[in-house]
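Q: quick one: sequence plus predicted model below, questions after.
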Amino acid sequence: MKLVAIEQEGRYRLGVKLNDGIIDILSALEHMPDSAVPTDAMDVIAGGEQAVAILRSYAERLLQTPNYGAALLLREDEVQFGPCVPAPNKIICVGLNYRQHAIETNAAIPQFPILFNKFNNTLTGHLHDVVLPERVTNQVDYEAELVIVIGKTAKNVSKEQALDYVFGYCCANDLSARDLQTRTSQWLLGKSCDGFSPLGPYLVTKNEIADPNDLAIKCFVNGDERQHSNTSDMIFPCDEIVSYISQHMTLVPGDIILTGTPEGVVLGYPADQRVYLNPGDVVTIEIEGLGKLTNRMVSEA
């Protein structure tokens, strides 16, 4: 199942992506009430497989109702997307987690996952503009990343069991101001400007992804392919990442983990060939089975 956060007047409504369109669950419930149906994405994540089953059954029944089933389907161009995980408790990121990316930036292969964090101010949705903070940086870089969305409380879980605690996956763009990132030994400042974590367009439940450690991942800037790799190049695969983090902190439903980016970022070019993102640039992140996440960069002025 693919979940969507529909943004409306600053709030997020739960949507379900189907082949023919998107169902706004709150609108549907006005026509076909059912008190068992969750209406918030975070509740679905916390409810796990049972909540997903209820939601799937409701959507199927709705579409079989001739009076209004298909009429309640929204076209994607009618939807204003919010971040598909609207309110994560934690945003955890893994740095330098692709071998070829470490090589292109002349960094040593990490012996342990390099962890840092971002905050909710960085979240934005598919097709939202991202304001480049030009007063403080002119070196904003793109980073295509696979996101793990935690579905069950996880503490001290083994690698073998780690994916049992996952709800699903989505695309992210871990936008990074490279001059701010390298100003000190702590990366946080360069990673946490407003809008620096576009997320979506869909949150895809794990049953639709056969192996998160074997997915094609790409990034395009203005239609030009900049990154093209596979999650199999990750140094620390998804199960190891979840297990490792859970040894040090408790993961809870709705936590998201950005798993690193492959080679092809601007920082990987020779210094005299680096062209960072500019106003008007359109960045698309595409991951196999998860859809395409697109955002336009706009000027702060």
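A: Noted; the coordinates are in hand.
Q: CA only for contacts and neighbour counts going forward, please
A: OK.
Q: count of residues packed around the nearest residue to P133 once chain neighbours are set aside?
A: Once flanking residues are discounted, P133 sits nearest to E300: 5.8 Å by CA to CA, 6 or more residues apart in numbering. E300 sits with 11 neighbouring residues when counted by other CA atoms under 10 Å.
Q: burial check on A144, number of neighbours?
A: Using other CA under 10 Å, A144 has 32 neighbouring residues.
Q: do I have it right that it meets N173?
A: Yes - counting by CA atoms under 8 Å, N173 is a contact partner of A144 at 5.0 Å.
Q: overlap in contacts, those two.
A: Residues touching both A144 and N173 (CA atoms under 8 Å, 6 or more residues apart in numbering) are I285.
Q: separation between T39 and I25?
A: 6 Å (CA to CA, to the nearest Å).
Q: quick one, which of those two is more surrounded?
A: Higher neighbour count among T39 and I25: I25, with 22 against 18, using other CA under 10 Å.
Q: try this one next to it:
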Amino acid sequence: MRIVNFMKDGRATLGVRDGEDVRVLGTETLESVLARGVGLNEWARKQASEEKVPMVGLQLLPPLQRPPKILCVGLNFADHTKESKYDQPTYPTLFLRVNTSLVAHDQPMIRPSVSDSDGLDFEGEIAVVLAKGGRHIARADALGCVAGYSLFNDGSVREYQFKTPQWTVGKNFDTTGAFGPDLITPDELPVGLKGLLLQTRLNGEVVQSASTDDMVFDVASLISIISDAITLEPGDVIVSGTPSGIGWARTPKLLMKAGDVCEVSVEGMGTLRNVIADERPR
């Protein structure tokens, strides 16, 4: 099942894909549905109305607009760790994103108007959305906590990322974290996302390509390890890491500029597409 969040009659509305159409589910947020402990597949089947709207032309929103937590994983592909000139960590490298950094499929990712940055870098990733959480979740139980998966582009303002040892600012400029287009329930994908090809394309050229099998910490391990320290909650998002090929590591650097088109694709999941736009002067 593929759930989308979109604008209808001026309100955020949930729907479930039905071929080329979307069947309307209503205006309850996905965050609220997950917090109630409802199984998404059963809820959507019962909730779906007869009203359909064409998928073409819909203004999509991120699947969740205000998730409780957005936990991002750095250095989770060994080739990316190598190109970034770090030693491979034996524990997940975690940082947080904030809700104001999120942007939907087919909406512009904004290159910030700061004088000491040349551009915005791409990082194609997969987002894991939780249906339930807790502390000290066993790895064997971790995949049972997953509500679904989505695509993510962890747009990074590198000069700000590396101003300090903490990466937070460079990862949290407004409207730089693309998220969507769908939330895909686990029954539509291989268990634990095994064996899927992840690719990022910039203006049609493949700039990142790797298998999800290359992740240092797989989905189940990430959920389990993070839960040893942090209480996970329904609606939390774990952004699981990017492979090698980032623009900052290239010579010359390949950073996104206004008018560029960046696409993140994973087989079986579809494509997240965004045009890059410059921030408007105030």
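A: Alright, I've got the coordinates. Not measured: the values here are computed from a predicted model.
Q: ok, now which ones touch the residue nearest to P133 of structure 1?
A: With contacts defined as CA under 8 Å, 6+ apart, E300 of structure 1 is in contact with V131, L132, P133, E134, R135.
Q: preserved in structure 2, out of these?
A: On the basis of both residues aligned by TM-score structural alignment, their matches' CA atoms under 8 Å, what survives of the contacts of E300 of structure 1 in structure 2 is V131, L132, P133, E134.
Q: returning to what we had before: how about the contacts of E300 of structure 1 in CSV, adding distance to G47 of structure 1 and neighbour count?
A: Output for the contacts of E300 of structure 1, formatted as CSV (distance: CA to CA, whole Å; neighbours: other CA atoms under 10 Å):
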residue, distance to G47 of structure 1, neighbour count
V131, 35, 17
L132, 37, 25
P133, 38, 18
E134, 41, 15
R135, 43, 8
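Q: just tell me what the residue nearest to P133 of structure 1 corresponds to in structure 2.
A: With TM-score structural alignment as the criterion, E300 of structure 1 lines up with E279 in structure 2.
Q: what do you get for T250 of structure 1?
A: Using TM-score structural alignment, T250 of structure 1 pairs with T231 in structure 2.
Q: which residue ranges form the helices in the stretch 101-250 of structure 2?
A: Assigned by DSSP state H, counting those that start in this stretch, the stretch 101-250 of structure 2 shows helices spanning 139-142, 158-161, 219-227.
Q: deepest in the core, which of those is it.
A: Most buried of the helices of the stretch 101-250 of structure 2 by mean neighbour count (mean count of other CA atoms under 10 Å) is helix 219-227; its value is a mean of 21.
Q: comparing it with structure 1, how large is the average distance?
A: Here the mean offset of helix 219-227 of structure 2 against structure 1 after fitting is 0.5 Å, by mean CA distance after the TM-score superposition for structure 1.
Q: what comes into contact with that helix?
A: 92, 128, 133-143, 192-193, 232, 240.
Q: from the kept ones among the contacts of E300 of structure 1, which land in strands?
A: Among those, the ones falling in strands (DSSP state E) are V131, L132.
Q: what is the nearest of the kept ones among the contacts of E300 of structure 1 to A87 of structure 1?
A: V131 (20.8 Å; CA to CA).
Q: list the contacts for the aligned partner of that closest one in structure 2?
A: In structure 2, the residue matched to V131 of structure 1 (TM-score structural alignment) is I110. Applying CA under 8 Å, 6+ apart, one finds that I110 of structure 2 lies in contact with D174, T175, T176, I276, A277, D278, E279.
Q: weed out the non-buried ones from those residues.
A: Buried subset of these (neighbour count, 16 or more other CA atoms under 10 Å): D174, T175, T176, I276, A277, E279.
Q: now these in JSON lines, with distance to Q47 of structure 2?
A: Below are these laid out as JSON lines (distance: CA to CA, whole Å):
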{"residue": "D174", "distance to Q47 of structure 2": "33"}
{"residue": "T175", "distance to Q47 of structure 2": "31"}
{"residue": "T176", "distance to Q47 of structure 2": "33"}
{"residue": "I276", "distance to Q47 of structure 2": "36"}
{"residue": "A277", "distance to Q47 of structure 2": "37"}
{"residue": "E279", "distance to Q47 of structure 2": "39"}
